[in-house]
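J.: When you get a sec, could you give me coordinates for this:
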Amino acid sequence: MAASTPTTMTEDYLKVIWKSHEWSDEGITTNEIAATLGVAASSVSGNLNKLARDGYILHEPYGRILLSDAGRSIAVQMVRRHRIIETYLVEQCGYGWDEVHEEAEVLEHAVSDRLLEIWDDELGNPLQDPHGDPIPRKDGTVARPDGRRLHELAEHETGTVLRVSDHDPALLRYLHSLGITVGSILRVHARRDYAGSMAISQVDDDATTDAAPAVDPAPVELATVAANAIWVTTA
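T.: Just a heads-up that it's a prediction; the model follows:
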């Protein structure tokens, strides 16, 4: 049976587990949880056992980690808090999209529900955070749009940036220096799988139409690891 008042550790673990399933079906391993939270793998194993005993997760050694209904409810609300805070820091406080994740990690445990909803209303109840991740609604529903990783696009295919992983601030700064953000339209000029890169350019809306094709800017080389952190929609 789930504990009545989750601890900060519980909230952090449940959020990390939920996010691992948000854009992928691969789930998350004990070592990946340890790396994400900056703790020892042995501590993760013990805490996962505790979460299972408390009824927040379903987990067997070396098996997939699944959230119970109680665990999912807490995780989604923590994700909502985190993403509203990130959005508020960017829109109202002048933070860059590479600066907000760590700040939100701290504030999400401290900000009251009342203040969080005030911020949400001031922002106009946004549907996504600065990185393109959907912000869960108060009722726990999450509207995640369909997307593909940029590195999956074929040569000459075009996609609109839907979401960029916020895992690496250095990558976010690099993409910003290239002018790539949520909403950017990218065209793949060449795939260099043997070299682990692809040549891409950013194009205007009218450059994607057949009526009046425009000349793309000079392509830039983007490493596969960077392209793997970008989700696009090609619809």
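J.: going forward, measure contacts between C-alpha atoms and count neighbours the same way
T.: Will do.
J.: Show me where this protein has its strands.
T.: Using DSSP state E, the strands found in the chain span residues 57-58, 66-67, 148-149, 158-164, 185-192, 197-203, 220-223, 230-233.
J.: which residues does the residue positioned nearest the centre of the chain contact?
T.: Geometric centre of the chain, nearest residue: Ser165, 4.6 Å, by Cα atoms, centre = their mean. Ser165 makes contact with 131, 229-230, according to Cα atoms under 8 Å, 6 or more residues apart in numbering.
J.: which of those has the most neighbours?
T.: Neighbour counts for these (other Cα atoms under 10 Å) peak at Ile230, which has 26 neighbours.
J.: Report the separation between Pro130 and Thr36.
T.: Pro130 sits 20 Å away from Thr36, going by Cα to Cα, to the nearest Å.
J.: higher neighbour count, the two?
T.: For Pro130 and Thr36, the more surrounded residue by other Cα under 10 Å is Pro130, and the numbers stand at 24 against 12.
J.: any idea how far that one lies from Glu86?
T.: Distance from Pro130 to Glu86, counting by Cα to Cα: 7 Å.
J.: if we can go back for a sec, now render the contacts of Ser165 as CSV, adding distance to Arg173.
T.: Formatted as CSV, these follow (distance: Cα to Cα, whole Å):
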residue, distance to Arg173
His131, 12
Ala229, 13
Ile230, 14
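J.: Here is the second sequence; please produce its structure so I can put it next to the first one:
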Amino acid sequence: MYPAELSAASQDYLKTIWRLGEWEPERVTTTVLAARMGLAASTVSEALKKLTAQGLVTRPSYGAVQLTEQGRQVAVHMVRRHRILEMFLATELGYPWDEVHDEAEVLEHAVTDRFIDSLDEKLGHPRADPHGDAIPSKDGAVDAPSAIPLADVLGPALVRVTRVSDEDPERLRALGELGVRPGVTLSVRAHPTEAGALRVSFPESADAERDGEPEITLGILHAEAVRVRPAQQTS
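T.: Model prediction:
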């Protein structure tokens, strides 16, 4: 089954199921999926019945939803479209990184594979989207770097940001304003506070304004939205 043969809603379900388990194993249930998509559980349940009948998902007796190989292929195809469009919107049209997601959600269902391939070539075949999420290759391979939540880092440590979650646009905007983006090096100054907040600085920053404020504090929710790896790791 080709993605174009499915409705936009079905494509979104498959893509969301895949994304829920992208960074860490997650037991995807009807309730979890409904919460992520902002839909009623009954609506999601009916959609899953249809996707199961089409051979795109399975629902074992313990209740978790899993993609079949065919369902995964469709999901990754849609993820690739979405993230290439996000890169185009951010780098070529100047969209803020907290606004590209919603725009790409609409465009990904309207453009052709030829259009996506042309954008990919024009952009130089980027490996990640503006938030650091891996862009699947045309054949469906996903090369995501290993990374852990910043909230799990026990300082002092020097880390490089690999990904910032785009799940919450307001949080994404706030982190961007603080300068926390993929590729940025952070120096974690100390162990988390009792509330889980982290104190970090930007050792590679040449920003004069930043020099006057060498350290910032990230709350636990902000720190959990950021994934990092050791700064000396280059691949």
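J.: Can you say which of the strands of structure 1 is nearest to Gln77 of structure 1?
T.: The closest of the strands of structure 1 to Gln77 of structure 1 is strand 66-67. By Cα to Cα, the value is 13.6 Å.
J.: superposed on structure 2, where does the closest one end up, distance-wise?
T.: Once the two models are superposed, strand 66-67 of structure 1 sits on average 0.9 Å from its counterpart in structure 2 (mean Cα distance after the TM-score superposition for structure 1).
J.: so what secondary structure elements neighbour that strand?
T.: Contact here means 3 or more Cα pairs under 8 Å, 6 or more residues apart in numbering; DSSP states H and E; on that basis strand 66-67 of structure 1 packs against helix 8-22, strand 57-58.
J.: For Thr10 of structure 1, which non-adjacent residue is closest in space?
T.: Leu51 (7.1 Å; Cα to Cα, 6 or more residues apart in numbering).
J.: Go ahead and confirm that neighbour touches Glu60.
T.: No: if you go by Cα atoms under 8 Å, Leu51 of structure 1 and Glu60 don't touch, sitting 11.7 Å apart.
J.: between those two, who's got more neighbours?
T.: Using other Cα under 10 Å as the criterion, Leu51 of structure 1 and Glu60 rank with Leu51 on top: 23 against 12.
J.: Check the alignment and tell me where that one lands in structure 2.
T.: When structure 2 is aligned by TM-score structural alignment, Leu51 of structure 1 is paired with Leu51.
J.: so that match touches Ala9, yeah?
T.: No: Leu51 of structure 2 is not in contact with Ala9 according to Cα under 8 Å; the separation is 10.8 Å.
J.: Now find how far off-centre stretch 228-235 of structure 1 is within its chain.
T.: Relative to the chain's own centre, stretch 228-235 of structure 1 is displaced by 12 Å; criterion: Cα atoms, centre = their mean, to the nearest Å.
J.: What are the buried residues along it?
T.: Judged by neighbour count using 16 or more other Cα atoms under 10 Å, the buried positions of stretch 228-235 of structure 1 are 228-233.
J.: Let's have these in TSV, adding distance to Glu22 of structure 1.
T.: Formatted as TSV, those follow (distance: Cα to Cα, whole Å):
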residue	distance to Glu22 of structure 1
Asn228	15
Ala229	14
Ile230	14
Trp231	12
Val232	15
Thr233	16
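J.: just to revisit the earlier point, now the residue nearest to Thr10 of structure 1: how far from Ala110 of structure 1?
T.: With Cα to Cα as the criterion, Leu51 of structure 1 and Ala110 of structure 1 are 22 Å apart.
J.: Likewise for Ala223 of structure 1?
T.: Taking Cα to Cα, one finds Ala223 of structure 1 at 38 Å from Ala110 of structure 1.
J.: Who has more neighbours out of these two?
T.: Taking other Cα under 10 Å, Ala223 of structure 1 and Ala110 do not tie; Ala223 has more neighbours (16 against 9).
J.: Now check structure 2 for the residue matching the more buried one.
T.: That one, Ala223 of structure 1, aligns with Gly219 by TM-score structural alignment.
J.: Residue for residue, what is the longest helix structure 2 has?
T.: Criterion DSSP state H: the longest helix present in structure 2 is helix 69-91.
J.: How far does that helix sit from its chain's centre?
T.: 11 Å.
J.: tell me what it is packed against?
T.: Applying 3+ Cα pairs under 8 Å, 6+ apart, we find helix 69-91 of structure 2 packed against helix 8-20, helix 100-107, helix 113-122.
J.: Pick the most deeply packed of those.
T.: Of the helices and strands packed on helix 69-91 of structure 2, the one with the most neighbours on average (mean count of other Cα atoms under 10 Å) is helix 8-20, at a mean of 19.
J.: Can you name every helix or strand that it contacts?
T.: Checking 3+ Cα pairs under 8 Å, 6+ apart, helix 8-20 of structure 2 ends up next to helix 30-37, strand 66-67, helix 69-91.
J.: how far away is Gly71 of structure 2 from Pro96 of structure 2?
T.: On the measure of Cα to Cα, Gly71 of structure 2 and Pro96 of structure 2 end up 31 Å apart.
J.: Neighbour count: those two, which is higher?
T.: A count of neighbours by other Cα under 10 Å puts Gly71 above the other of Gly71 of structure 2 and Pro96, at 26 against 14.
J.: wait, isn't that one in contact with Tyr13?
T.: No: assessed by Cα under 8 Å, Gly71 of structure 2 is found out of contact with Tyr13, at 9.9 Å.
J.: check contacts around Leu67 of structure 2.
T.: Counting by Cα under 8 Å, 6+ apart, the residues that Leu67 of structure 2 touches are 14, 17-18, 56-58.
J.: so can I have a markdown table of those showing distance to Glu103 of structure 2?
T.: Listed next are the contacts of Leu67 of structure 2 as a markdown table, based on distance: Cα to Cα, whole Å:
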| residue | distance to Glu103 of structure 2 |
| --- | --- |
| Leu14 | 19 |
| Ile17 | 20 |
| Trp18 | 20 |
| Leu56 | 26 |
| Val57 | 27 |
| Thr58 | 30 |
